[in-house]
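>>> Need the 3D shape of this:
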Amino acid sequence: MARARTRGIRAVWATTAVAAVAAGALAVMPQASAAATGGVTGYATQNGGTTGGAGGQTVRATTGTQIHAALCGRASSSTPITIQVEGTINHANTAKVSGTSCNTADGVIELKQISNVTIVGVGSGAVFDQLGIHIRESSNIIIQNVTVKNVKKSGSPTSNGGDAIGMESNVRNVWVDHTTLEASGGESEGYDGLFDMKDNTQYVTLSYSILRNSGRGGLIGSSETEVSNSYITYHHNRYENLDSRVPLLRGGTAHIYNNHYAGVNDSGINSRAGGKAKVDNNYFEDSKDVLGTFYTTTTGYWQVSGNIFDNVTWSPASSDYKPAGPNPQSNTSISIPYAYTLDNASCVPDVVSRTAGAGKGLQVSDGSCTPTTPSPDPTTPPTSPDPTTPPPSPDPTTPPSGTNLSIGAGSDGTSKADGTSYGNVRDGNVSTYWSPAGATGSISIKWGSPTAVAKLNIREATGATGRIGSWRVLNADTGAVLATGTGAGVITVPKTTLSKITFEITGSSATPRIAEYETYAG
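Below is the predicted model:
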């Protein structure tokens, strides 16, 4: 039966609220299926699999700067980490953070030249508002249970070339799952793609996600000669009120199954430049030209089975516009290397509506058209303390017992504001202080011979308390990260013998003022 729909990209449909959800276990399924466990599926299971930050530290972030600080606080660019995100991430709270284990930038979540990272929305939800996620020269990345909306390439503010999630330059093994990716218009309104891959991106899965209200769903390859991108799986996603590129496939192989297309306005799955798309058990409704080779004479290929076409219209073919319909037939054969279970196309609208998008409890289909919640239940909030909340510490004006080793030591730093001195943090006088030249910077205590340190006490100047945001403590002899956290006060680190210890401020609400940087053996 035909269903009434408002056509045109300017008919923006309402955004669903992000419901309460906590992070579940993120596991690898060597032989992926759409069933039960909620683990990684599709081509992201190949090439060694996709595990993200499994096995590493878990931290909490409520700003983009804290996400960057978590990446920069790792011992190396490949140290596994899971970053639990809650709240609204936007330009106002996303700044560049520097470090040897990261390569970040202002105004975008930058996952560049890194590996083994999971970013997962928890609690009341994670919304990246007008702020894109950029994955470049990276591998083994999981993005789960987040909303990314209204990212622009023109107008103000701009981010990530207008892509909600964009991947480029030798990216490998990415799983994007239970996300909501949306815009509020097309290219003329300043938006680009919702999910783009280019410049040799391979082994990617997009699952249980919503893509809506945009001119462009996403591409695989940026030109007819850029065909190095391949092995992409799309399953159990909802494509809603999109003009085209669902996806645009230039070369390479894509597996597209159990997706619900509701309102493709101009052209749909666009296989060209030799691309091969295996299109299984999808439900297409109230749409136009949902499969074919469009806007080019360099043709592509497809293998089709089990799809339902409900109120789909087809245009006449021309030299550069070749719809596969009105009766789509396979023109190639594609072998899929992983296990998967197909839902019947007739139930796809229902099961996708109940599972796809952020805030759905990470539910998946059991392969028989029934939503299933992974175990442990990801909608149950964790009972353990926030992993980034430091344990209760003494009054920061009361130092730990013992001798303050900073007295009589040396000090240096990355920069100092006019009228301040590095030596002010080790003079025992809380009336003097050091400030960096900007909002972030580092200050170090150093000794002429190796010294054992187990505790620090960072004391802010009177009238400037609460300015220090995120920080990390480094063994300056080796570069190892000893601790990360937020706010001033007593910090416990693994007892370490070293010649220099650095306190690096990676985020602040105003120019920090450190009156004393005390160090203790225990």
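>>> CA atoms for contacts and neighbours, from now on please.
Noted.
>>> Can you give me the buried ones in the helix or strand encompassing V493?
Here V493 sits within strand 489-505, counting by DSSP states H and E. Neighbour-count burial for strand 489-505 flags 489-493, 496-505 (criterion: 16 or more other CA atoms under 10 Å).
>>> And for stretch 264-283?
Residues of stretch 264-283 classed as buried: 264-283 (neighbour count, 16+ other CA under 10 Å).
>>> same deal with stretch 339-357?
For stretch 339-357, a neighbour-count test (16+ other CA under 10 Å) marks 340, 342-349, 351-357 as buried.
>>> All the strands of the stretch 251-400 of the chain, residue numbers only.
For the stretch 251-400 of the chain, the strands defined by DSSP state E, counting those that start in this stretch occupy 253-257, 260-264, 269-272, 276-280, 283-288, 291-294, 301-305, 308-313, 321-323, 364-365, 371-372.
>>> For the fifth one, which helices and strands make contact with it?
By that I understand strand 283-288. strand 260-264, strand 308-313 (3 or more CA pairs under 8 Å, 6 or more residues apart in numbering; DSSP states H and E).
>>> Export the strands of the stretch 251-400 of the chain as CSV, with columns for distance to S188.
Shown next, in CSV, are the strands of the stretch 251-400 of the chain (distance: least, CA to CA, whole Å):
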stretch, distance to S188
strand 253-257, 29
strand 260-264, 18
strand 269-272, 21
strand 276-280, 29
strand 283-288, 21
strand 291-294, 21
strand 301-305, 30
strand 308-313, 25
strand 321-323, 23
strand 364-365, 36
strand 371-372, 38
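>>> which residues touch I9?
Counting by CA atoms under 8 Å, 6 or more residues apart in numbering, I9 makes contact with S184, G185, G186, N213, S214, G215, N241, L242, D243.
>>> Unless I misread the structure, the first one falls within a strand.
Yes - inclusion of S184 in a strand is indicated when DSSP: H, G, I helix; E, B strand; the rest coil is applied.
>>> Please look at it and V12 and confirm they touch.
Yes - taking CA atoms under 8 Å as the definition, S184 is a contact partner of V12 at 6.2 Å.
>>> this one next, for a side-by-side:
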Amino acid sequence: MKRSARRALVALTTGAVGAAIVAALPLPQASAAAVGSATGYASSNGGTTGGNGGATVRATTGTQIHQALCSRASSSTPITIEVSGTINHGNTTKVSGNSCNTAADRIELKEISNVTIIGVGGGAVFDQLGIHLRDSSNIIIQNVTVRNVKKSGSPTSNGGDAIGMESTVRNVWVDHVTLEASGGESEGYDGLFDMKDNTQYVTLSYSILRNSGRGGLIGSSESDTSNGFVTFHHNHYQNIDSRTPLLRGGIAHIYNNYYYSLNESGINSRAGARAKVENNYFQNSKDVLGTFYTDAAGYWQTAGNILDNVTWSSTSGENKPAGPGMASTTTVSVPYSYRLDGASCTPEVVRSTAGANTGIRTSSGSCTPTNPSPTTPAPTTPSTPGPATPTPTPSQPSGTNLSLGGGADGSSKAGGTSYGNVKDGNLSTYWSPSGTTGSISIKWGTATTVGRINIREVSSAVTSYRVLNADTGAVLKTGSGAGVISFTPASLKKVTFEITGASSTPRVAEFETYAS
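From the prediction side, this is the model:
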């Protein structure tokens, strides 16, 4: 990887490992299914209904998810699994049975069909643990977060893919999920959303993919062209180096996505692939469409896209950018109906609908988010509460929070916390230094103007601070407390909030940055 994406998200830990036998882990019954219905190519080939019509159970560990699959009458018996809490290596074991084929180091949906996995209650986080689909069909994954899945280092899971599909997979709808990493291949991560070895009829919708070297691929090599019929719509790609996605053969429909900070390349159509690319919004990015790193050309049909501060490389032997004109090189027809939002409103629509724990809102097709049917109830089983939500700070800044497109680092971090938690848009995750003082920074690949920050603590602890231009060491502001801090705008690549005094160990939920 030429340049790794810059950020860090992190691990939480949960309780003891569940028993690996069905009888030891009774699952509470629940009463819901996936919200809405599959769109795009997942609605073709007979449609994607997941576990609709089957039993619904609740799971708070990975072992319980496997147990639910193994408890079915057959591998095709419909089931909806409502998930809450944090799923990780510590609570995910292999479970055996005639209707399943599971593994300890991942959530394994192997040789099965007719399954829905949906996050409920306070949310479902698959932490350092990927979801693997193999030889399976009719699967829905909705309203979950999958983060920091590694292929090298420790722990490893699912070949480094957040969600990976391979070997004759059909009809998968992944909706309202958040997939994130903390870097690129050199940091141990691979793709966020990968499909290979004959995977077809897939839709990824209303999802966030961020902070990764690789967004995802269709086809593992130039000879793996049996994949295709994939729709990507209303997704938010943030701080991705490349592969948004990489297409090797097959057909993809890519519309109403919001791309922000694609660092090296974006949609990479290769080896005869054909992509219909329409009404997307590309911002602060490089080489957002073309054929890259190969002589095996791919093709595209474009319409209605907006390019906002997009730069283009020169054409060379293995790099053929589509810009600056992004003229069509093929035509693509799709077999389903769909509603297009205007490209100009796509960022606003996507920001208010995409990702886990956003209410599973969708777009009406007229630049207006809509609310779905009532969501599933909160879990009836006890769960460990997360940290308190920070008290809203008065006079919140307006404008774009620039931290969402940047990376993060710091002087130290306490166990169970991460630098990247201060820029994930989630007030229930946080960073703490290893003591009562320390520093946390937001950084970008290019100079960015910052004139105001907002330090959102879980509870008030910071008593004194300095804000630094980390490029030069200049002190931009000193003061007491935290919250909204204004200073003379500075153009910089890295801004640091240094905690010089605190009444207890600080917990910073968000380090927001604004131009003014």
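>>> Would you tell me which of the strands of the stretch 251-400 of the first structure gets closest to T79 of the first structure?
Nearest of the strands of the stretch 251-400 of the first structure to T79 of the first structure, taken as CA to CA: strand 364-365 at 29.2 Å.
>>> so how far is the closest one off the chain centroid?
Chain-centre distance of strand 364-365 of the first structure: 22 Å, with CA atoms, centre = their mean, to the nearest Å.
>>> got it, and stretch 188-207 of the second structure?
Distance of stretch 188-207 of the second structure from the chain centroid (CA atoms, centre = their mean) equals 12 Å.
>>> Ok, stretch 448-455 of the first structure next?
Chain-centre distance of stretch 448-455 of the first structure: 38 Å, with CA atoms, centre = their mean.
>>> quick one: contacts for the equivalent of N211 of the second structure over in the first structure?
Aligned by TM-score structural alignment, N211 of the second structure pairs with N213 of the first structure. If you count contacts by CA under 8 Å, 6+ apart, N213 of the first structure has them with I9, R10, A11, V12, W13, E182, A183, S184, G185, E240, N241, L242.
>>> Look up the closest residue to the second one, ignoring the ones flanking it.
Ranked by CA to CA, 6 or more residues apart in numbering and with sequence neighbours excluded, the top spatial neighbour of R10 of the first structure is G185, at 5.7 Å.
>>> Just list the residues touching that neighbour, thanks.
By CA under 8 Å, 6+ apart, G185 of the first structure lies in contact with I9, R10, V12, Y191, N213, S214, G215.
>>> are any of those buried, and which?
For these, a neighbour count by 16+ other CA under 10 Å gives the buried set as I9, V12, Y191, N213, S214, G215.
>>> Could you give the secondary structure assignment for the equivalent of T225 of the first structure over in the second structure?
When the second structure is aligned by TM-score structural alignment, the residue opposite T225 of the first structure is S223. Secondary structure state of S223 of the second structure, per three-state DSSP, is coil.
>>> Name the nearest of the buried ones among the contacts of G185 of the first structure relative to D289 of the first structure.
G215 (15.1 Å).
>>> which of the contacts of G185 of the first structure are the two that sit furthest away from each other?
Counting by CA to CA, the most remote pair of these is V12 and Y191, 13.5 Å apart.
>>> what residues are shared contacts of these two?
Common contacts of V12 of the first structure and Y191 (CA under 8 Å, 6+ apart): S184, G185.
>>> The residue minimising distance to the centre of the second structure is in what secondary structure piece?
In the second structure, the residue lying closest to the centroid (CA atoms, centre = their mean) is L179, at 2.1 Å. Assigned by DSSP H and E, L179 of the second structure belongs to strand 178-183.
>>> what's the helix or strand that comes right after that strand in contact with?
Sequence order places strand 191-196 as the next helix or strand after strand 178-183 of the second structure, per DSSP H and E. Under the contact criterion CA under 8 Å, 6+ apart, strand 191-196 of the second structure has outside partners 160-167, 179-181, 209, 212-220, 224, 226-227.
>>> elements contacting whatever helix or strand comes next after strand 191-196 of the second structure?
Beyond strand 191-196 of the second structure on the C-terminal side, the first helix or strand identified by DSSP H and E is strand 199-205. Where contact means 3+ CA pairs under 8 Å, 6+ apart, strand 199-205 of the second structure is packed against strand 169-175, strand 228-233.
>>> I'd like to know how many residues surround the match of T225 of the first structure.
S223 of the second structure has 11 neighbours, counted by other CA atoms under 10 Å.
>>> Please apply the same query to the one 5 residues further on.
Applying other CA under 10 Å, we find 25 other residues in the vicinity of G228 of the second structure.
>>> Provide a list of residues in contact with it.
N198, T199, Q200, Y201, I218, G249, G250, I251, A252.
>>> repeat for G217 of the first structure
Applying CA under 8 Å, 6+ apart, we find G217 of the first structure in contact with G193, L194, F195, L211, Y239, L242, D243, S244, R245, V246, P247.
>>> and if we set it to 7 Å?
G193, L194, F195, L211, L242, S244, R245, V246, P247 (CA atoms under 7 Å, 6 or more residues apart in numbering).
>>> In CSV: those residues, plus distance to T332 of the first structure and neighbour count.
Shown next, in CSV, are these (distance: CA to CA, whole Å; neighbours: other CA atoms under 10 Å):
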residue, distance to T332 of the first structure, neighbour count
G193, 28, 30
L194, 28, 30
F195, 26, 24
L211, 28, 29
L242, 27, 30
S244, 23, 25
R245, 21, 26
V246, 20, 25
P247, 18, 24
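>>> in the second structure, what residues pair with stretch 255-269 of the first structure?
In the comparison with the second structure, stretch 255-269 of the first structure aligns to the range 253-267 (TM-score structural alignment).
>>> end to end, how far does that stretch reach?
11 Å (CA to CA, to the nearest Å).
>>> same deal with stretch 474-489 of the first structure?
Start-to-end, stretch 474-489 of the first structure (CA to CA) is 17 Å.
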